[in-house]
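A.B. asks: Would you be able to build a 3D model of this:
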Amino acid sequence: MIVSRGLSASLFRHRLLLSKRNIVTSVGAMASTGKNKTAERTKGFETNLWVEYAALAIESKAINLGQGFPDFSPPQFVIDALVESSKTTMLHQYTRGPGHPRLVKALAAMYSKLYGREINPMTEVVTAVGAYTSLYQSIQGHVNEGDEVILVEPFFDCYNPMVCMAGGKPVFVPLRPSASADKGEGRYPLTSSGWALDMDELKSAFSPKTKAIIINNPNNPTGKVFTRSELGAIAELCISNDVICISDEVYEWLIYPGKEHVRIATLPGMWERTITVGSAGKTFSATGWKLGWSVGPAPLIKNMMTINSNTAYTNPTPIQEAVAIGIETEMARLGEEGSYFKELPSLLLKKRDRMIQVLKEVGLTPIVPEGGYFLLADTANLGIKFDESTGSEPYDVQFAKWMTKEKRIAAIPPSYFFSPEHRYISDGLIRFCFCKEDSTLEAAYDAFRKWAAERRN
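C.D. replies: You can find the predicted model right below:
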């Protein structure tokens, strides 16, 4: 059973927000003039989506269905592992820089089984301060000034600034609602499988300057799980153009019935050119532990280890030890009853289906996700109008702010996950997160029902 422990979610978010506000204020004061001016490579990336919307949710006293972190506890066996590791003297000291030996061995054993090939724990695995930093290592370790990096949209918002700060040029190729997808009576596909790449458009994005492509599977925010055929088409383009694939697979264990998570690194010709990014936070519902990893061929991982040794150097030893124990425990019972890798998606499936039901009641049109713990919903049927003049904020941004302030339900506008030229694709959509305690979700559903009653009157 998953239960809440420790700080309340609201108190935790409040403390986190105050910390971020202090940082932003300090940087803003320093960056104004002279030698304290912000570095040019950060130009255009001064604001942060998560800081802004966390602040809005707190100020509005809204129920936060925006940010993607659980407000329930990690499984007890990893909590116990962390407690026990804290009792061992040497686990309070530095460990091996590229990854704690026990953890990289556990990861290598897990992915060796999943990939059907032997993975060397010392040369083909590297850990990081969260998957965020794993992405940073992969981009900084490989992208040179002027290199092009294809970003499949929608993408997690850090991809673009990380590529730009490395001197690279992002090339955007969006998932679009497929013309053949079942849309029912709505504007968007009924399920996330209805989002698809135009392969001709993707092919045209490759050039002699293309260094890498970044994909997110399962995708945030659509919940799309790429099919073997889709990944095979991406793989063919990577191979024919000699391009690195950075595959962000942090939601790899959150796959719902009827879908299969295919790891692109397992496709023919892809191991030697693929970096796969994983996350302890997403795997064990412990986002505050900030531990990520990458698995791939030794030449690519070596480049990432160079970035690691010159930035973070190492990661917290007790957390790495606890996650190692967690992975060892799960691999011993993979697919069996009692496995957290099986229990968590089953739990989230119920929460997903319940949210879909309630969103329909209020007049929203949900797009059923196949993986992850986010859900997009179309707001068109609500008929709510906002400023559409030139220069105004996108509709979904205005809707998210209005809903947070007026209905006290916080969500995220998905246009932030698209490049400016493709934001029209998410017109009228809003992203909800359902990896929350039932009590949190029921409080939100009460607010939704009140809203539905107001619309009927």
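A.B. asks: From now on I want contacts and neighbour counts done on CA atoms only, so please keep to that.
C.D. replies: Fine.
A.B. asks: ok, which stretches of the stretch 351-457 of the chain are strands?
C.D. replies: Ranges of strands in the stretch 351-457 of the chain, per DSSP state E, counting those that start in this stretch, are 365-367, 374-378, 409-410, 429-433.
A.B. asks: Tell me the helices and strands packed up against the shortest one.
C.D. replies: Just to be clear, that refers to strand 409-410. Judged by 3 or more C-alpha pairs under 8 Å, 6 or more residues apart in numbering; DSSP states H and E, the packing partners of strand 409-410 are helix 49-59, strand 63-64.
A.B. asks: Contacts only, for residue 37.
C.D. replies: Counting by C-alpha atoms under 8 Å, 6 or more residues apart in numbering, residue 37 touches 30-31.
A.B. asks: Please tell me how far it sits from residue 61.
C.D. replies: 35 Å (C-alpha to C-alpha, to the nearest Å).
A.B. asks: Same question for residue 237.
C.D. replies: In terms of C-alpha to C-alpha, residue 237 sits 48 Å off from residue 61.
A.B. asks: dump the residue contacts of the nearest residue to residue 167 once chain neighbours are set aside.
C.D. replies: Nearest non-adjacent residue to residue 167, counting by C-alpha to C-alpha, 6 or more residues apart in numbering: residue 145, 4.3 Å away. Counting by C-alpha under 8 Å, 6+ apart, residue 145 touches 166-168.
A.B. asks: Adding secondary structure and neighbour count, write these out as CSV.
C.D. replies: Output for these, formatted as CSV (DSSP: H, G, I helix; E, B strand; the rest coil; neighbours: other C-alpha atoms under 10 Å):
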residue, secondary structure, neighbour count
166, coil, 19
167, coil, 18
168, coil, 24
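A.B. asks: Just give me the closest of these to residue 327.
C.D. replies: When these are compared for distance to residue 327 (C-alpha to C-alpha), residue 166 wins out at 32.8 Å.
A.B. asks: which stretches of the stretch 151-300 of the chain form helices?
C.D. replies: 159-165, 199-205, 228-240, 280-283, 298-309 (DSSP state H, counting those that start in this stretch).
A.B. asks: List the contacts of the last one.
C.D. replies: In other words, helix 298-309. 97-98, 123-126, 128, 137-138, 140-142, 273, 275, 294-295, 314.
A.B. asks: Following up with a second sequence; could you model it the same way so I can compare the two?
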Amino acid sequence: MAGMTSSARPLLNRRLAEFGTTIFAEMSALALRTGSINLGQGFPDTDGPEEVREAAVRALRDGRGNQYPPGPGIPELRTAIAAHQQRRYGLAYDPDTEVLVTAGATEAIAASLLALVEPGDEVIALEPYYDSYAASVALAGGTRVPVTLRPDGNRFRLDLDELRDAVTGRTRMLLINSPHNPTGTVLTREELAFIAELAVERDLLVVTDEVYEHLVFDEAEHIPLATFPGMRERTVTISSAGKTFSFTGWKVGWVTATPELVTTVRSAKQYLTYVSAGPFQYAVAEALALPDSYYTGLRDDLRAKRDVLAAGLTEAGLSVFHTAGTYFVTADIRPLGESDGVAFCRALPERAGVVAIPTAVFYDHQEAGAPFVRFAFCKKKEVLEEAAHRLKGAAASG
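C.D. replies: Predicted structure coming up:
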């Protein structure tokens, strides 16, 4: 660039040096280039409820949200979020002081970490983890400490002793994600109770990413950590509308916590986006009031799609882990004679016309995730059936 001085110092902030283009961008670009079925990035290929979309259109036409909404979020949405937490989980939050609307859950995570973590603080996160966790910890100057979920039979399990041993005098926060992306694990009541007792015993803050709270299947149950004794006052609970209502592009998320924690998180959030998604906030407020039948239908539809994809992957020769929550299936490629998930995913579009995500990119201990690959099943049934057909054909010809 003309006029740029030569310097040994790189342009990118050193805290972000380890983070390049996200794997989602890379694999989605590969899907476009090869015309493959994209089961990589987790977004639905159909919109959510028509009445929710029409609510956004009404807000736009009525001039609601077209200018800056209030910094904490519109009152209607904050009230709806508080009502949702009360109705679903018996958690009472004051919509005026204990709810904060954010630009999706990703901003809520970033704002929470930037506000609550200082250089030298350790943040324990369950590995593998959503990639923004690592970047947000780095931006805050913290040190991430991964505790690895390991295969145990047909699911991934948290080693509670390993979690306890990871806590040191420098630990500031536990960053918990359940239902868990990418493994599909849903932490049990016993596991959550252990985490809660540990947090209280060691006086730790807890940030919980619960964006898949309504996407739980079979015997699994989502139980917010904030419901456990001693946890409401130390937990920042995060969720969003994108996964629950299939409008991921709207980027409407939220935080519920004590007034002190919400004020702290808002102090960082106001210098990120300040506000966002004005008209969509009104629509999400209406969406949160949908009857229980909506959530049941969503769960049943996704469970059926999970089963279609899991069966197809099994027929293609992969070993499939049970998905108790989220809309991802994790598979082990070693039965195919493969062991490098990154190489496998980069070759898969040419071999089978399907895109997936290598799970290793979500690990600090990449060798622990090397043979695992994540597939998204939040797609039309016929798309999943075609993907399964392609994978089976590629396996047969390979």
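A.B. asks: one step back: for residue 262 of the first structure, find the nearest of the helices and strands packed on strand 409-410 of the first structure.
C.D. replies: helix 49-59 (29.8 Å).
A.B. asks: Residue 88 of the first structure maps to what in the second structure?
C.D. replies: Using TM-score structural alignment, the partner of residue 88 of the first structure in the second structure is residue 62.
A.B. asks: got it, and residue 118 of the first structure?
C.D. replies: So residue 118 of the first structure corresponds to residue 92, using TM-score structural alignment.
A.B. asks: so its match sits in a strand?
C.D. replies: No - according to DSSP: H, G, I helix; E, B strand; the rest coil, the state of residue 92 of the second structure is coil, so it is not within a strand.
A.B. asks: re the thing from before, winner for burial among the strands of the stretch 351-457 of the first structure?
C.D. replies: Greatest average neighbour count among the strands of the stretch 351-457 of the first structure goes to strand 409-410 (a mean of 27), per mean count of other C-alpha atoms under 10 Å.
A.B. asks: what's the matching range in the second structure for that one?
C.D. replies: Under the alignment (TM-score structural alignment), strand 409-410 of the first structure falls on residues 354-355 in the second structure.
A.B. asks: So what touches that stretch?
C.D. replies: 27-28, 30-31, 36-40, 345, 348-349, 387, 390-391.
A.B. asks: Please apply the same query to stretch 197-211 of the second structure.
C.D. replies: Stretch 197-211 of the second structure has contacts (C-alpha under 8 Å, 6+ apart) with 105, 109, 112, 164, 171-179, 224-225, 230-231, 234-241, 243-244.
A.B. asks: Now, these that are in strands?
C.D. replies: 171-177, 235-240 (DSSP state E).
A.B. asks: Could you pull up the residues touching residue 93 of the first structure?
C.D. replies: Residue 93 of the first structure neighbours (C-alpha under 8 Å, 6+ apart): residue 317.
A.B. asks: Residue 87 of the first structure versus that one, what's the distance?
C.D. replies: 12 Å.
A.B. asks: separation between residue 107 of the first structure and residue 334 of the first structure?
C.D. replies: Going from residue 107 of the first structure to residue 334 of the first structure by C-alpha to C-alpha gives 14 Å.
A.B. asks: go on, residue 97 of the first structure?
C.D. replies: Taken as C-alpha to C-alpha, the span from residue 97 of the first structure to residue 334 of the first structure is 29 Å.
A.B. asks: The two: who's more crowded?
C.D. replies: residue 97 (18 against 15; other C-alpha atoms under 10 Å).
A.B. asks: ranges for the strands of the stretch 1-150 of the second structure?
C.D. replies: Secondary structure of the stretch 1-150 of the second structure (DSSP E, counting those that start in this stretch): strands located at 37-38, 99-102, 122-127, 143-148, 150-152.
A.B. asks: which residues of the first structure does the shortest one align to?
C.D. replies: The alignment of strand 37-38 of the second structure onto the first structure (TM-score structural alignment) spans residues 63-64.
A.B. asks: superposed on the second structure, where does the matching stretch end up, distance-wise?
C.D. replies: On superposition with the second structure, the mean distance recorded for stretch 63-64 of the first structure (mean C-alpha distance after the TM-score superposition for the first structure) is 0.8 Å.
A.B. asks: And the contacts of that stretch?
C.D. replies: Outside stretch 63-64 of the first structure, the residues that touch it by C-alpha under 8 Å, 6+ apart are 57, 408-411, 440, 443-444.
A.B. asks: Buried members of the contacts of stretch 197-211 of the second structure into PyMOL, please.
C.D. replies: Here is the PyMOL selection string for the buried members of these, based on 16 or more other C-alpha atoms under 10 Å:
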select buried, resi 105+109+112+171+172+173+174+175+176+177+178+179+224+225+230+231+234+235+236+237+238+239+240+241+243+244
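A.B. asks: Isn't residue 134 of the second structure up against residue 145?
C.D. replies: No - with contacts counted by C-alpha atoms under 8 Å, residue 134 of the second structure stays clear of residue 145, the gap being 9.7 Å.
A.B. asks: Alright, I will stop here.
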